[in-house]
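A.B. asks: sequence and predicted model, in that order:
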Amino acid sequence: MIRLLLSLLLMIPVLLFAQSKEELVAQIKDKPTEIATIRLIQRAGGYDPDYKELKALFKGLDKKVRKSTEGKIFERYLDALKKSSVGKKAPGITQLDLRGEPYSLQDLKGKYVLVDFWASWCPPCRAENPNLVATYAEFKDKNFEILGVSLDREFGPWKKAIEDDKLTWKHISDLQYWNSGAAQTYGIKAIPQNVLVNPEGIIIAKNIHGEALKNKLREVLK
């Protein structure tokens, strides 16, 4: 209870100063010559950013801002979003599993694969895990797999969370936190996030959870 109260207290300043997407877009358009505006574009993208929308906002910035170091970094992020969008070939991922051996998304070719980006330290991820466990139990024998990609920093907590939450699918990580190579390749700035890949390696959905994920799997795994 104390932890919950502290969390709520910490959230109050964020809630008080939260801006709507419309307000953020207006601010972005009003300050095209400021490098800090790049961060506003990131915020406007929210949890599930739309590549085309962010690209249009970015193109509206002054050329000097777009060509700055921050601008070039943001362009790489936009490129990652584009390459990992629905309809695109899923970018390759190879990291170490719990045994310290390399494992790749490519190793699951021929199956429907949910690439799940999460971490042991992420409360929303841990809250979502029971839903994933139920989903896996229902579909694991129907050509469906999950590949857990962790943004953890330490091996111990990562392994313990997998055991505690009974996550019986394959798990990989480079233990680089937000510098995770896989997260950067997929433009991941918030977790939990996921992509659903078909047997041909094409992304067919992004960021679907709970019943929405089950319904999508029922649709494709007929």
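C.D. replies: Cool, got the structure.

A.B. asks: switch to C-alpha atoms for all contacts and neighbour counts from now on
C.D. replies: Fine.

A.B. asks: distance check, the residue nearest the centre of the chain against Leu4.
C.D. replies: For the chain, the residue nearest the mean C-alpha position is Gln193 (3.5 Å; CA atoms, centre = their mean). Relative to Leu4, Gln193 is positioned 24 Å away (criterion: CA to CA, to the nearest Å).

A.B. asks: can you list the buried residues in the longest helix along the chain?
C.D. replies: Scanning the chain for the longest helix, with DSSP state H as the assignment, gives helix 123-139. By 16 or more other CA atoms under 10 Å, the buried positions in helix 123-139 come out as Cys125, Arg126, Asn129, Asn131, Leu132, Val133, Thr135, Tyr136, Phe139.

A.B. asks: which one of those sits closest to Lys111?
C.D. replies: Closest approach to Lys111 among the buried residues of helix 123-139 (CA to CA): Phe139, at 11.4 Å.

A.B. asks: here comes the other one, which I'd like you to weigh against the first:
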Amino acid sequence: MSSVRATRPSPLSCTRRLSLGVAAFAMSWMAMSGACAQTAARPAATAAQAAPQVASLPAIEGKTIEGAPFKLESLKGKVVLVMFWSTNCAVCRDKMPELRSNYQGWTGKPFELVAVNTDTRVQDFLDYERIISATVPLKQRFVQLWTGETGYRDNIGKHAQLPSALLIDKTGKVVQRYVGRIPPEAWDSIAELL
């Protein structure tokens, strides 16, 4: 009869297993939330490569969430930041208070913010907007469009990652593209273009 001796795993092997488990969890979580940017802004060259190819003079038209007709070309003469986002993107939702605050700060300046929602269900967008309309002052609200609206058209194409944004100068030309969080330098660029 052989004797079986119980051995206790070394603390080092337990630590390795725990590290591997944490790494596996983190990788699966990042894969599940891959539609959203989870990091700070990428360097401009990388962001431009990852951004969809956009005409130098982008065109967007449709109806705002309030039902008013909208054409991006009507904003010529203003600096415009167009942000594509979704309610199921945590980074997108997290960015909204900063966007509203900056938008309010440039009241009276030739600046406009246009948020284009890419949700597949309009109800998700409307539910979010109902909360916003009850909690956010009018002076912090900006143009909101939904890509699923029957009259919505653009020449921008699909976005592999959200949020993504375009900075457009007063002539209507795209001067910068951002994928992921809008970097602080973007607000400096807007100030310079004003």
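C.D. replies: Now that the structure is in, tell me what you want to look at. What you are looking at is a predicted structure, and each value in this text was computed from that prediction instead of being measured.

A.B. asks: what would you report as the TM-score here?
C.D. replies: With the length set by TM-score structural alignment, normalised by the length of structure 2, the two chains reach a TM-score of 0.64; 149 aligned residues with a CA RMSD of 3.2 Å.

A.B. asks: contact partners for the aligned residue in structure 2 for the residue nearest to the centre of structure 1?
C.D. replies: Counting by TM-score structural alignment, Gln193 of structure 1 lines up with Ser164 in structure 2. Neighbour list for Ser164 of structure 2: Ala51, Met83, Phe84, Trp85, Arg177, Tyr178, Val179, Gly180, Arg181, Ile182 [criterion: CA atoms under 8 Å, 6 or more residues apart in numbering].

A.B. asks: please repeat the previous calculation with a cut-off of 6 Å.
C.D. replies: Contacts for Ser164 of structure 2 (CA atoms under 6 Å, 6 or more residues apart in numbering) come out as Met83, Phe84, Tyr178, Val179, Gly180.

A.B. asks: looking at those residues, which is nearest Tyr128 of structure 2?
C.D. replies: Of all the contacts of Ser164 of structure 2, Phe84 has the smallest distance to Tyr128 of structure 2: 15.2 Å, by CA to CA.

A.B. asks: show me what that closest one lines up with in structure 1.
C.D. replies: In structure 1, Phe84 of structure 2 lines up with Phe117, judged by TM-score structural alignment.

A.B. asks: now the strand or helix carrying that match and helix 123-139, what's the angle there?
C.D. replies: Under the criterion of DSSP states H and E, Phe117 of structure 1 resides in strand 112-118. Per axes from the mean of the first three to the mean of the last three CA atoms, to 10 degrees, the angle that strand 112-118 of structure 1 makes with helix 123-139 is 160 degrees.

A.B. asks: who touches strand 112-118 of structure 1?
C.D. replies: So strand 112-118 of structure 1 is contacted by 125, 144-150, 191-199 (CA under 6 Å, 6+ apart).

A.B. asks: also stretch 172-188 of structure 1?
C.D. replies: So stretch 172-188 of structure 1 is contacted by 77, 80-81, 84, 93, 95-97, 149-153 (CA under 6 Å, 6+ apart).

A.B. asks: those in strands, which ones?
C.D. replies: Residues of the contacts of stretch 172-188 of structure 1 located in strands (DSSP state E): Gln95, Leu96, Asp97, Val149, Ser150.

A.B. asks: counterpart of the first one in structure 2?
C.D. replies: I take that to be Gln95 of structure 1. So, by TM-score structural alignment, Gln95 of structure 1 is matched to Gly62.

A.B. asks: surely that match meets Ala68?
C.D. replies: No: between Gly62 of structure 2 and Ala68 there is no contact under CA atoms under 6 Å: 8.4 Å.

A.B. asks: about what we covered before: excluding chain neighbours, what is closest to the match of Gln193 of structure 1?
C.D. replies: Val179 (4.4 Å; CA to CA, 6 or more residues apart in numbering).

A.B. asks: you'd agree the one you found is up against Ala48?
C.D. replies: No: under the criterion of CA under 6 Å, Val179 of structure 2 is not in contact with Ala48, lying 7.7 Å apart.

A.B. asks: between those two, tell me which one has more neighbours.
C.D. replies: Val179 (30 against 15; other CA atoms under 10 Å).

A.B. asks: tell me how far the more buried one lies from Ala50 of structure 2.
C.D. replies: 7 Å.

A.B. asks: would you list every one of the strands in structure 2?
C.D. replies: 60-63, 69-71, 79-85, 111-117, 143-146, 153-154, 164-168, 174-179.
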